[in-house]
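Asks: Just the structure for this:
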Amino acid sequence: MTAATLSDPIFHDEDAARAHFEKVRWPEGRTCPHCGVVGDDQSTLLKGQAHRAGLYKCNACTSQFTATIGTVYEDSKVPLNKWLLAMHLMCASKKGISALQLQRELALGSYRTAWFMAHRIREAMIDTSDTPLGGEGKVVEADETYYGKPAVSPVTRTNGKPFLKAGKTGMKKVRNSRPVVALVERGGKAKVFHVGVADKATVSAIVMANVHPATRLHTDESRLYVGAADVFASHETVKHSAGEYARGDVNTNSAEGFFGVFKKGMKGVYQHCSEKHLNRYVTEFGFRHNTREKLGFTDAMRTDAAILGTVGKRLTYRRTDEAYV
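Replies: Model (predicted):
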């Protein structure tokens, strides 16, 4: 069962949304989250005004449960149909959708509610698989970019007092600005990371942990990838500084294409993003890339993939104020 258009009942009727979510979460039949028993005949729907909609009682352990237990939807007061609509809008929008736009589209009571919903949806988009990219005969492109302003700290005068205004003489750069590392399998999926510092040790560890050793690795001439030929089937580079962007099939065009969509979305849609949340946005763009049309996904299938990703994940409002790593 998939939702095809915005007119689908699952986006407007809470009962239809609940039925859709249950089918996505429990394709083999209802599963009790307390004892694990599986089967629609193993639990009973509790009816009547004394029970909230979608509440079941397990016939085996007698515990009560709903489909939203153990998901990012748990304890939310937002109707489930609005949750599914928010997920569809985020999944169908190539460059994302702002929390302010979500607030307007879903008629939510506050910007804070929309913002928190968007972050919970990004939590559902996290790829928990550890399958490496590439393999024999395959190409993985590795590249890095920088998004946002560099971290700065005040410069103090010789008398120990700080400058009153930030400027070229009053602030100093602490490190390079918000690095993002992308590993993109040509014609396949991507794994993308925001890192504190893009140095050789950090980038090398990411590449070796996420790329199969039988892979052909393509990068630019950055020294961050020096020594990769000793780890992978081959390491081929293009020299951007000399105006070389492709040599035969050697290029980093897929990685650069991903960064192009990412930056257009961040600058044109989200505009402002604190560094502690940057990895959440990186996750969002990576999820859409990995469920794009060229890999056989429709908007409806992408939405259902995100819906399934809600299971086993929780995000409290307090945790959104923590750095996501």
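
Asks: rest of the way, CA atoms for contacts and neighbours
Replies: Noted.

Asks: Outside of the strand or helix carrying residue 207 itself, which residues are in contact with it?
Replies: Per DSSP states H and E, residue 207 falls inside helix 200-210. Residues outside helix 200-210 that contact it (C-alpha atoms under 8 Å, 6 or more residues apart in numbering): 130-133, 142, 181, 183, 191, 195, 223-225, 231.

Asks: one more to line up against the first:
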Amino acid sequence: MNLLHFIEQFPDETSCKVHLRDVRERDGLICKKCNGTKHYWLKAKWMWQCSDCRFRTTLRSGTMMEHSNLPVRTWYLAMAFMTYSKKGISATELQRQLNHSRYTTIWSLMHKIRTAVGKRDDLYKLEDMVEFDEGYFEVATKEKDKQQLKRGRGSQRQSNVAVMAESTPLEDLQTGKKSSHCRYFKMKVLDTHRAEEVNTTIANSFDEMSIVFSDKSTSYVDISDYVEMHVTEKSSRETTVTTLKWVHIAISNAKRTLLGIYHKIKGKYLQNYLHEFCYKLNRRYFGERLFDRLVLAVSFQYWYKSV
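Replies: The predicted structure is shown next:
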């Protein structure tokens, strides 16, 4: 969706609310009180009422927009701008485009959207043949480390990230040349290099019938316990461009994107930026439909996952 199309489809707050109502009804409403799924719309109050227990659900209840004082159209504009660009947009630029007075409000809004897309992608697991490796991303140091900067130790540190990519092997029948095709990606920040944390990431991210390719890191010794097969190769330049090709392409692209737009990222927010990067990468062929998918992610009833 381009800007002109957005203005035509959502000229005011009411049009955005009507669209949000339709999206939530298509996705399915769940009553917070009785878990009922049958509701009817109260037009005068802009609420749904449960057919079973009469509990009322507001338009934003259970979504990332709940408790937000911003208009729905501001949320829609933010999602539109975040999907217009292939790479992304900074909070400073979005604040300027929305003509909003407070940077922190826009920054918080964008992180809520990034959290929503991360939760959406967590609903799915990678399957079939999957590449797995780790990349090191530079993040800004803490305030207390400023003394180190004066001693010439730099202003950034390395954060370890597990990078996963579905990779389908291909072979040209005429030439016999082998290649691979990538599908979906996941990136998870790791707090440690221990095998236990890697195992948790594998269990939460991969289908049990997957075949995983990785190098021979000692942190990967238990991967075979969580998947159908684990194939390892000694880390080398050839492994990087063949067996783990798409993982390292994703790492390079993510680093370039984050550095070019956000410059310095605090370690505790790195996962949110990776959520956005992977969400857009996984839907790189969606085109204008990406905006609609983002609205669906933000309006999804995440509270229900914890019930």
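
Asks: Any chance you could compute the TM-score here?
Replies: The TM-score (TM-score structural alignment, normalised by the length of the second structure) is 0.77; 283 aligned residues with a C-alpha RMSD of 3.5 Å.

Asks: circling back: show the buried residues in the contacts of helix 200-210 of the first structure.
Replies: 132-133, 142, 181, 183, 191, 195, 224-225, 231 (16 or more other C-alpha atoms under 10 Å).

Asks: what helix or strand does the most centrally placed residue in the first structure sit in?
Replies: By C-alpha atoms, centre = their mean, the first structure has its centre lying nearest to residue 283, at 2.3 Å. Using DSSP H and E, residue 283 of the first structure maps to helix 278-290.

Asks: next one: residue 77 of the second structure
Replies: helix 72-84.

Asks: distance from that helix to the first structure after superposition?
Replies: Superposing on the first structure and averaging over aligned pairs (mean C-alpha distance after the TM-score superposition for the first structure), helix 72-84 of the second structure comes out at 1.7 Å.

Asks: buried set for that helix?
Replies: 72-84.

Asks: still on that earlier bit, so the residue nearest to the centre of the first structure makes contact with residue 122?
Replies: Yes - Residue 283 of the first structure is in contact with residue 122 according to C-alpha atoms under 8 Å; the separation is 6.7 Å.

Asks: separation between the nearest residue to residue 164 of the first structure once chain neighbours are set aside and residue 155 of the first structure?
Replies: Once flanking residues are discounted, residue 164 of the first structure sits nearest to residue 170: 7.8 Å by C-alpha to C-alpha, 6 or more residues apart in numbering. Distance, residue 170 of the first structure to residue 155 of the first structure, using C-alpha to C-alpha, to the nearest Å: 5 Å.

Asks: Report how many residues lie close to the counterpart of residue 126 of the first structure in the second structure.
Replies: Aligned by TM-score structural alignment, residue 126 of the first structure pairs with residue 118 of the second structure. By other C-alpha atoms under 10 Å, 23 other residues sit near residue 118 of the second structure.

Asks: quick one: residue 118 of the second structure is in a strand?
Replies: No - read with DSSP: H, G, I helix; E, B strand; the rest coil, residue 118 of the second structure is helix and lies in no strand.

Asks: dump the residue contacts of it.
Replies: Residue 118 of the second structure touches 272, 275-276, 279, counting by C-alpha under 8 Å, 6+ apart.
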